[in-house]
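Undergrad: sharing a sequence plus its predicted fold:
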Amino acid sequence: MKKVVLTSIILFLLSATLLAQDILKGKVFDKSTNTALPGANVLLAGKGTVTDNNGSFTIACENDAELIVSFVGYEIARQTIADCQAEIIIALNPSSHFLREVEITASSEFNRSILSQPATINKLGLTEIKRSTGLFLDDAINANVPGVSMQRRSISGGQQINIRGYGGGGPGPRGINSNFDQQGIKAYLNGIPITDAEGITLMDDIDFGSIGNVEILKGPAGSLYGLAIAGVVNLQRLQATPGRVTVGQEIMMGSYGLGRFNTNIQVGGQKGSLLINYGSQHYKGFMEHTASDKTFVNVMGDYKPSDKQSVTTYFSYNNSYDERNGELTIDQYNNLDYSGNQAYIKNDAHSNVISFRAGLGHAYQFSESISNQTSVFGTGINSNASSAGGWTDKAPVNAGLRSVFDTKFSLNQHLKLSGVTGVEMQKQLAQVIAYSMTTNNSDPNGYNIIGAMRSNQTQITGTNSLFTQWTLSMPHNISLTAGLGLSSMNIEIQDKLYIDANNVADPTVPRLYKTSYNNLTSPRVALNKIVNKQVSVYASYSVGYKAPVASNIYTPLAGRANIDLMPEKGMQFEIGTKGTILNDKLLYELVYFNSKFSNKMTLVGVPNTEGTATLYSYVVNSGSLLNEGVEAMFKYNAISSNTGFTKLLRPFVNFTYSDFVYNDFTFQNNISVPPADYSGKAVAGVPPVVFNGGVDFVSNTGLYANMIYMYRDKMPLTPDGLNIANSYSLLNAKVGYHKNFGKHFDADAYFGVNNMLSEQYYQMVFVNQLPDAFIPGPNNINYFSGINVKYIF
């Protein structure tokens, strides 16, 4: 009896002690992206815990004790706890980009740190995106991502991303490269494909000013993303800061009538968040007929009903209008004659894109070993565009889903197996109508107007991809990755303007044409070794495909359907090393790659009887590209301190060497001339040497600055190497002041200068399309400035 009483007294006292003990609740997130950090270490008064999948934690608390939060790749955060009852929010500053996790790119690795990835995945955070205006993604990509370039056909439209020599995608109007659309990459925004079911990536309507995170996977990625022959670009919007409610207003003004006005509302709670962003962007242009007007509305929310489940939503409305003044000839460009192409201007050349994008995502953690992320999405676009060749209306509607299972198993004490298995499906219905343009007789001196209809097609396209990729983590920090993707594309075209020449008893071109490209198999294998938890070396081999688009396989004027066209195939071998050395001060990446793109598609023109104009063109497979190159990137943390005047001083450089040649490559511009053999010649449109260097400076007082130098080597414009785009250098700089005023106000004011050397340069080069060649950038020094103010409730 005495033992029972004694035991009861002990249990009572222990319970009273536990009940009296305070419990601190908190959340840890990445300060630069506002994303939760699961697995962060939390230490308080000698007790420790780790954050859960939502970045949340609970821990026994004592007032006035020091809370210490740490996570690999981030600076340690320390804070004295004044009130254990108050929930705490901890924002960690990244200390090393290479040791940070891959956040929005699919990965089969057990550890999602970039160091563990046997591939080149370049991350762009707010530091890189906002070094300039932050409105044009090409500013960030071209200065920070070796082996990747981004061009734009107008001030803020017609974007094209070139990854390791595969850029522009499809066949151009006079042979090898495409200058009018973007194919070969897969692009996603908040998990929603920007790339449509046909494989075309339109970015005119994307608000790059509200992007907070970019990840670029270089090379064929069929084992994770299906038809991605060149690589994958993942974009993520800025997210609401956890635990805060803010209202922000940003105003930016600049040369040539640049104006950006942005309003956002952020509501960040423990179980959910909401972000509403409205942006209005205007530009008068530095050349005739190059104005731009855009309106963006983005709404993003997430809700966590439980620790195992989360729901995300995304909606955007975009209205984009960009004028075009055409391409300059070589003589115009060399003589600084920026008057443009009068045929474009007379046709009021432009690109007008009105779009809705929406997505609903659901994530569920079934157990510690199995989780699923599924998103359904839809996109509706209404576009009209005119050029020297006429006017085109296009109204595509896309819908689809992507569902991925992440699995992680411990086979024994030394072996772990993790994998990604999923499906992505997308369907598109598009109405495409083309018109000629004719003189407006009521105003002959004004713009031309829409004339007779040239074609009217209903296009139905669909892509389906099954993929699985697994990684075996072995002793000594060695991992082996193997994956396989299986993709298909289906195309159905209904010709609603059937020309008389095809309307015969035994037609060679049907009014309804269907074709499919099936069993496009994309394997991947890779090996990775981590040394001393700071450095990794890896080797990988991957395969990807690009199927033809609807316009490649069906040309009514040709009198036949192009039934023999084959998909392009890309194969890449890559070996590299990355990590941090010199006491975590020097971040580096060195990569060698060797790629082959076979069955490259080109156009063959058919001239009229007199040989004065091209009646129509058709597509053929011509040969291969052999792309071999070296990429290097270095960042050095010369100063990193939370005391003293200087908080961060970080110089950075990156370098790309490209040796790209045509292999067994013959094609003809039109059937009236014999085919030409370009084997062994340098691939047009790729500079052999690209160099970028700069420095970031941040003070503990709020002052910050950066300077960037960019160099592009000369390069051939045509596959014969006879026409050259000259080299150029750009020097840009920005200075600003960011300060919190009390608990409720946050302000950021800045001033920037672009092209400080007043150098002539191009925004885009039209490859193999002489006499048209260049779309120039401003050749004079230009300025921008702005202020961003937030009120924190």
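TA: Thanks, I have it.
Undergrad: every contact and neighbour count from this point should use C-alpha atoms.
TA: Noted.
Undergrad: helices of the stretch 101-250 of the chain, residue ranges please.
TA: With DSSP state H, counting those that start in this stretch as the criterion, the stretch 101-250 of the chain has helices at 126-129, 137-144, 222-225.
Undergrad: want to throw these into CSV with mean neighbour count and distance to Tyr541?
TA: Converted to CSV, the helices of the stretch 101-250 of the chain look like this (neighbours: other Cα atoms under 10 Å; distance: least, Cα to Cα, whole Å):
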stretch, mean neighbour count, distance to Tyr541
helix 126-129, 19, 29
helix 137-144, 23, 24
helix 222-225, 30, 11
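Undergrad: below is structure B, check it against A:
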Amino acid sequence: MKNRTAAALIAMALGAQSSVVLAAGLGQHSQVLEEVVVTAEQKGSLIAVSEQASIENLKKIPGGVGFVAADDFLDNFTQSIGDTLVFTPGVFADTSAQRENRISIRGSGLNATFERRGLTVLRDGVPISRASGITEFQEIDPLSIQHIEVFKGANGLRYGSSSLGGAINIVTPTGKTRKAGTTVRVEAGSFETARSSISTSGDTGKVDYYGAVTRLDSDGFRDHAEVDSVYSFGNVGFSLADNIETRFFVTALQDDFELAGSLSFEDALDNPKQTRETNIVDDQDRNLDVYRLSNRTVISLSQVDIEAAAWFTKRTLDHALTPFVGIIDQEEEEWGISTQVSGEFSLAGFDEQWIVGINHAQSENDAEVYENILGEKGALSSDDDQDAENTVIYAQLDSKLSQHWNLVLGFNYVDSERTNRNVFAEPAFPGGPVEDDSGSISYDEFSTRIGLLYSPSDNIQYFVNVSEGYEPPGITDLTSGGALPFTELLAQESITYEIGSRGFYKAIAWDIAAYRSEVENEFIDVAAPGFFGGTTVTNTENAQGDTIHQGLEIGIDVDLLSGLVGNAGNLRLRNILTYNDFKFDDDPVNGNNTLAGVPEVVYVAELRYDHGETWYAGLNMRHVANGAYVDYANTFQAPGYQLWGLTAGWNINSSTKVFGSIENIADEEFISNVSTVANLSTEGNQRVFTPGEGRSAYVGVSFSF
């Protein structure tokens, strides 16, 4: 597959304008920015990125991208980054535990466990995905986000991403992009939930700053689902000269939450608040502490921009699981550097833009596992030193062929190494052999990309591209989180064909993409059955045959009051439809079965009225026609569901706002997440269903001064 040329498919196949829109895409956001009267000039910065600047950069990409402004999700009680992406087609995010989402873009990491693969996540252009190949989504506080850039699949080449899911760049507020002053936000609601946040920012011209602290406490919807989280983030920028800027970012967080675990199908629907007694007795939980310092510096010359970044992160994890697995105790230190050079030159009267970059990260992790004795650490059962290195070299040329046509060419080179060295291990049973789970494996590969972008007007774009993908496994995949011996896996490879359009016309905005990914060695997660129907551990394998990921990502925004004389408000209907067709391709065991873990069709809609800047009210709906298959044998499929929600807010004055939301109004009982197994009908493991959250209500107030 990797030898196929990426030049296959460069032909425009969209002959007519679509009336379809990506609600968290560029279409409707470009439309809104066109309608806004700019009252304040954006303060100059080489690093701090405004919403409008992000949108203009995203419009240069010949492929599926998304844009999410903080205003799109702050009206709801948003606990995690997955909650921020609800209105982004192609993205499926469900809840596997309180404060923890499983995020899949175009079928990436279909059922990865707490440590997620398949996505490259960055904050302000600096990677926070780990050198070991996984991402801790808890490292992001939604209240410290200005906006989010979503690059689906190989469209994330701008940041060196070649994974199936692509890249997500979290852009945070700064003193250059946020109004100077302090904001206090307090929220409360169901399940004894309370969240408070304070943020402040300022700008003296040469120096600007932003800082925020958020505290979240909740008993959770289910028994044994308590959350205790404290998150702090800040950045300070220094303008060293008109063409030189540097910015330091700091993160400190403590995120502790109990694990209610999965249930049988009947229990998940009949008594969703319950948890298994063993989860309580063993005090199963996940406690993560992260301390991170990073820097990004930009030097802007006449024709070239030079960027450099460096980061250091210390993570500690205390993760109590079943007695079979034990209590995982890890301490990891990671550092990384990156540099990027970009510029432009003129050819035949047109501007040609280019980017060359390199990212390098490496980590050392002391991974210990202790016996779990009623929630307390018992004897040390294993001790491993885990080292990981990840180097990515990438380049891209954006060539303007004419006034309306752009050709984008790119390549990506990945060089990764994963090493697990056994320091200590107890025998699996008294008198048995001591199993050495040491192992080391390296990966490297070139990937290419070619895309064509046609812009007949400022408001309409069409695109087509062919991209190769390459994704080494994470060290968690190779060791099953430390529960199993080191198992060598092949890298996941893919080639993706994509076509689509985005833009807006009068009262309608759209963003649409259709794609097909042909995948080799796809990572398949299989929950191993334990005693009495419980799960012992989730194991990652390579699919024996090829797999196919194909789908349609559609969004439509319609301004229902557009053009009405004397209209004092705005009534916007937002529609998002994601169609997932993920399946095996003549697999020797599973034939052409559907891949388990993600539902086929997800439709999300919102009808919202904004009365100027005074008040707003919205009704939203999430419809899943049929739930995900639980097993790769396709013997059981979770039922579909439909959830309704309400949001409302009132700006009392220019500095005070009250807001609230009601979620799952009908209190529908549904399956939020499943742990995938090989064949549910033949295995003893039946507790693989996570119930969704019932009816809940939240209210908040914010003060700015």
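TA: Ah, there it is. Remember, it's a predicted structure, so these values are computed and weren't measured experimentally.
Undergrad: so which of the helices of the stretch 101-250 of the first structure gets nearest Thr290 of the first structure?
TA: Within the helices of the stretch 101-250 of the first structure, the stretch nearest Thr290 of the first structure is helix 137-144; the backing value is 17.9 Å (Cα to Cα).
Undergrad: ok, the residue minimising distance to the centre of the first structure - contacts?
TA: Taking Cα atoms, centre = their mean as the criterion, Val233 is the residue nearest the geometric centre of the first structure, at 3.2 Å. When contacts are counted by Cα atoms under 8 Å, 6 or more residues apart in numbering, Val233 of the first structure is found next to 185-188, 214-217.
Undergrad: thinking again about what came up before, can you lay out the helices of the stretch 101-250 of the first structure as JSON lines showing distance to Asn352 of the first structure?
TA: Compiled in JSON lines, these are given as follows (distance: least, Cα to Cα, whole Å):
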{"stretch": "helix 126-129", "distance to Asn352 of the first structure": "25"}
{"stretch": "helix 137-144", "distance to Asn352 of the first structure": "19"}
{"stretch": "helix 222-225", "distance to Asn352 of the first structure": "29"}
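Undergrad: out of those helices, nearest to Val690 of the first structure?
TA: Checked against Cα to Cα, the stretch from the helices of the stretch 101-250 of the first structure lying closest is helix 137-144, at 9.3 Å.
Undergrad: what's the closest one packed up against?
TA: When contacts are defined as 3 or more Cα pairs under 8 Å, 6 or more residues apart in numbering; DSSP states H and E, helix 137-144 of the first structure sits against helix 126-129, strand 148-151, strand 689-699.
Undergrad: quick check: the corresponding residue of the first structure for Thr676 of the second structure vs Thr471 of the first structure, distance?
TA: Under the alignment (TM-score structural alignment), Thr676 of the second structure maps onto Val767 of the first structure. According to Cα to Cα, to the nearest Å, Val767 of the first structure stands 41 Å off from Thr471 of the first structure.
Undergrad: ok, Ile370 of the first structure next?
TA: Going from Ile370 of the first structure to Thr471 of the first structure by Cα to Cα gives 15 Å.
Undergrad: between these two, which one's more packed in?
TA: For Ile370 of the first structure versus Thr471, the count of surrounding residues by other Cα atoms under 10 Å is larger for Thr471: 24 against 15.
Undergrad: give the aligned equivalent of the more buried one in the second structure.
TA: Residue pairing (TM-score structural alignment): Thr471 of the first structure is matched to Asp398 of the second structure.
Undergrad: perfect, I'm done here.
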